[in-house]
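Undergrad: Here is a sequence together with a model predicted from it:
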Amino acid sequence: MKIVIVPSGFKECLDAEDVAAAMDRGVRRFDPSINTVVIPMIDGGEGFVKTIINIKDGIIVNKKVTGPVGKKIDSYFGFYQENGKRIAVIEMAAVAGLKLVPHDERNPLKTTTYGVGELIVAALDFGIDHILIGCGDSGTSDGGAGMAQALGVQFFDKKQQPVQIKGGEDLLEVDSLLAANVDSRLKNISIDVACNWKNILCGRKGVARVFGPQKGATPKQVDVLSSALEQYAGAIQNETGLDVRSLPGSGASGGLGAGLLAFTNAILHPRFDIIMDFINIEKEISTADIVFTAEGSLDFQTPNGKIPSEVARIAKTSHIPVIAITGTIGEGAELNYQAGIDAYSSIIQKPVSMESAMINAPKWIEESTYSALRKVAIGWRMTDQGILKKVSL
């Protein structure tokens, strides 16, 4: 029997490698003879740089930059060489991720992507030809304006006075911007971005309304942020002619996608397309008996390009059953049945504190995987005994 384990990480808790290891332990606890293929996945968020650098045998370049709440932090980017090109890999989660925002400071009106711009400048100083950026697990919603300022973009209010963007709320003051002084070295390199292709910047399904609450925004703050990003989009259009409001990926990482489109000429890609260039899972999935996947929270957003739904999409082309292990089950989780996930379960079996859940996550992931296989075994026995003639999922 062959089981393929293809999880993402549990945000702010475990990276994909840790989740995969726990699931593998659960399978081996059920039956040590099972052939397991373990493929930890990245989605542009936490672990993006280190996973790719490990695959490409590159190096990590450490850099002190501005964190999401405006304080200096230790961050990094990756570097490797391939086909004569010098390539930098940047992970926005490592400089402006939600994990870096203290719980008592989680207000996306006041967090910044300035450090992302500083990492881009640091990569340019390193003499690179290409930049690969992973967008995911962000703790910011400033539309990438902080990053833009670090690259040389200037913002002005109605009186043509400079505006310093320290968070999303400052975009309400922006009446115009000047992009002429953006770091000229950006013209000589290419930038590819792995992002959630379905996230857009503005409107009813804009990033402020969909993801703002996850980053600590109250309903009133969501309204403020939504208006601020609309104001920002107008200024971008007036300066560059580009309407970023509803472009695919423009809302990625709190609108960082929009800033990258407007000021760096980056090309945004569905994150799974980029990742599949580095990690080939299709062959292994097509020969599996069961596929296990995982995510920190399974809800209505999961089918929109997140790893469990993409894994399920691939599995369904070969009619392979998919089981998802999740930290929490959120609103609209049942939509994942339509996305190809045949069954899912939460590792949390009783009311617990978030702190306790995070501490016990590895053990509970293992137990949940073991329990899921015991349930599968019941189905096999019932089928063998003729009780279940055919199972249709």
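TA: That came in fine, so what should we check first?
Undergrad: From here on, just use CA atoms for contacts and neighbour counts.
TA: OK.
Undergrad: quick check: longest strand of this structure.
TA: Across the chain, the longest stretch assigned as strand under DSSP state E is strand 72-82.
Undergrad: List the buried residues for it?
TA: With burial defined by 16 or more other CA atoms under 10 Å, the residues of strand 72-82 counted as buried are 73, 75-81.
Undergrad: got it, and stretch 188-198?
TA: By neighbour count on 16+ other CA under 10 Å, the buried set for stretch 188-198 is 189-198.
Undergrad: try it against this one:
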Amino acid sequence: MSTAFVETALAAGLTQLEPEERNPMLTTTYGTGETVKAALAAGATTVVIGLGGSSTNDGGMGFASALGYRFVDDKGRVLEGRGCDLEKVACLFPDRGMQKRLAGVRFVAACDVASPLYGKQGAAWVFAAQKGASARQVEKLDDGLKHYDEVLSRYCGKEIGRLPGSGAAGGLGAALLGLFHAEMESGIRLLLQTDCFRIALERADLILTGEGCLDVQTSMGKVASGLLEEGRKRGIPVCAVAGCVKNRREVERMGFHTVWAASPEGMPHSMAMRPDVAKENICRAVAGMLSSLRE
């Protein structure tokens, strides 16, 4: 059995785009689907897809299109499967040949959020603005996701949009759950189950973790909180570095040994998101943290 790991943050990630390119009405998960297709061609029978850090809000239509599905409007025109197409979907059709190819494949969606597809806690309202959507576009995307869910749920024979995680990665979770029968798993739980991670923990004196923003949501099943819990069990101090830290008192009460913000105060978010700048900021923060621990 061969397992492939596909990272949405790289195949359709927000940090892969310049600020002026970020528009969830137009971005697509098609590249993530192409990556999975390549993994299948290489012999993968299990595909683990990391849901997080996406630039998209297409409901996973791009992903599904790359794997043979056709989404059409009420005039029979095939849609590209972008965020702007959500409200236009009338029905969808699978590719029978691809369906046979996928029959023996196990899909696992690694996810750290339980967001539904639409609504105030859904993909558009919670995440689309940070992906470049205006207030009007957020409303339009949410309306589109609700309509898309009606079509998707009718096709699947069950309601998809209210399933936990269906709103992950701009709705890619919904396509994975409905069309590819994916198992939704906690990303940190999958990591903790690996032999290499257990071996690393046995040798560790310190755990260093982090995420884009440390805030009250960090405790809700995210990687940093999972590592913090594991550190507690083993008596290993856990330090965290993040792009920014919000509600610092609440974050510190979670039990981290120390918490550092990588981005200098006042640095524009667009600048901090640049890979070269982020790398420099993180290296500086980690060096400062380790230096303080030696004192």
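TA: Arrived safely. Keep in mind the model is a prediction, meaning the values are calculated, not measured.
Undergrad: Give me the TM-score for these two chains.
TA: Scored by TM-score structural alignment, normalised by the length of structure 2, the superposition of the two chains gives a TM-score of 0.85; 289 aligned residues with a CA RMSD of 2.7 Å.
Undergrad: follow-up on the earlier one: which residues of structure 2 does the longest strand of structure 1 align to?
TA: Under TM-score structural alignment, strand 72-82 of structure 1 corresponds to no residues of structure 2.
Undergrad: contact partners of that strand?
TA: The contact list for strand 72-82 of structure 1, computed with CA atoms under 8 Å, 6 or more residues apart in numbering, reads 49-50, 53, 56-67, 86-91, 94-95, 119, 123.
Undergrad: ok, back up a step: out of the buried residues of strand 72-82 of structure 1, which comes closest to Ala180 of structure 1?
TA: Phe77 (26.4 Å; CA to CA).
Undergrad: Pull the contacting residues for the most centrally placed residue in structure 2.
TA: In structure 2, the residue lying closest to the centroid (CA atoms, centre = their mean) is Gly52, at 1.3 Å. Gly52 of structure 2 is in contact with 8-9, 111-112, 168-169, counting by CA under 8 Å, 6+ apart.
Undergrad: Just send those residues back as JSON lines, with secondary structure and distance to Glu21 of structure 2 too.
TA: JSON lines is the format used below for the contacts of Gly52 of structure 2 (DSSP: H, G, I helix; E, B strand; the rest coil; distance: CA to CA, whole Å):
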{"residue": "Thr8", "secondary structure": "helix", "distance to Glu21 of structure 2": "17"}
{"residue": "Ala9", "secondary structure": "helix", "distance to Glu21 of structure 2": "15"}
{"residue": "Cys111", "secondary structure": "strand", "distance to Glu21 of structure 2": "25"}
{"residue": "Asp112", "secondary structure": "coil", "distance to Glu21 of structure 2": "26"}
{"residue": "Ala168", "secondary structure": "helix", "distance to Glu21 of structure 2": "21"}
{"residue": "Ala169", "secondary structure": "helix", "distance to Glu21 of structure 2": "18"}
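Undergrad: returning to that earlier point: make a PyMOL selection of the buried ones in the contacts of strand 72-82 of structure 1.
TA: In PyMOL syntax, the buried subset of the contacts of strand 72-82 of structure 1 is picked out as below (16+ other CA under 10 Å):
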select buried, resi 49+50+53+58+59+60+65+66+67+86+87+88+89+90+91+94+95+119+123
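Undergrad: Just the contacts of strand 72-82 of structure 1: which are in strands?
TA: Those of these lying in strands (DSSP E): 59-66, 86-91.
Undergrad: Please identify which pair of those residues lies farthest apart.
TA: Checking these with CA to CA, the most distant pair is Thr66 and Arg86, at 24.8 Å.
Undergrad: Return the residue of structure 1 aligned against Leu79 of structure 2.
TA: Checking TM-score structural alignment: Leu79 of structure 2 goes with Gln164.
Undergrad: Count the residues that sit near Ser297 of structure 1.
TA: Residues near Ser297 of structure 1, counting by other CA atoms under 10 Å, number 19.
Undergrad: element containing it?
TA: strand 290-298 (DSSP states H and E).
Undergrad: what does that strand rub up against?
TA: Against strand 290-298 of structure 1 from outside (CA under 8 Å, 6+ apart): 2-11, 19, 285, 307-308, 311, 315, 320-330, 333.
Undergrad: Inside helices: which ones of the residues you listed?
TA: 19, 285, 307-308, 311, 315 (DSSP state H).
Undergrad: Okay, angle between the strand or helix carrying Val376 of structure 1 and strand 290-298 too, please.
TA: Element membership for Val376 of structure 1 (DSSP H and E) is helix 354-384. Helix 354-384 of structure 1 runs at 150 degrees relative to strand 290-298, counting by axes from the mean of the first three to the mean of the last three CA atoms, to 10 degrees.
Undergrad: counting contacts, what elements does helix 354-384 of structure 1 pack onto?
TA: Applying 3 or more CA pairs under 8 Å, 6 or more residues apart in numbering; DSSP states H and E, one finds that helix 354-384 of structure 1 makes contact with helix 16-30, strand 322-329.
Undergrad: buried ones in that helix?
TA: Neighbour-count burial for helix 354-384 of structure 1 [16+ other CA under 10 Å]: 357, 361-373.
Undergrad: Serialize these to CSV and add fields for distance to Ala148 of structure 1.
TA: Formatted as CSV, these follow (distance: CA to CA, whole Å):
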residue, distance to Ala148 of structure 1
Ala357, 38
Ala361, 38
Pro362, 39
Lys363, 42
Trp364, 42
Ile365, 40
Glu366, 43
Glu367, 46
Ser368, 44
Thr369, 44
Tyr370, 48
Ser371, 49
Ala372, 47
Leu373, 49
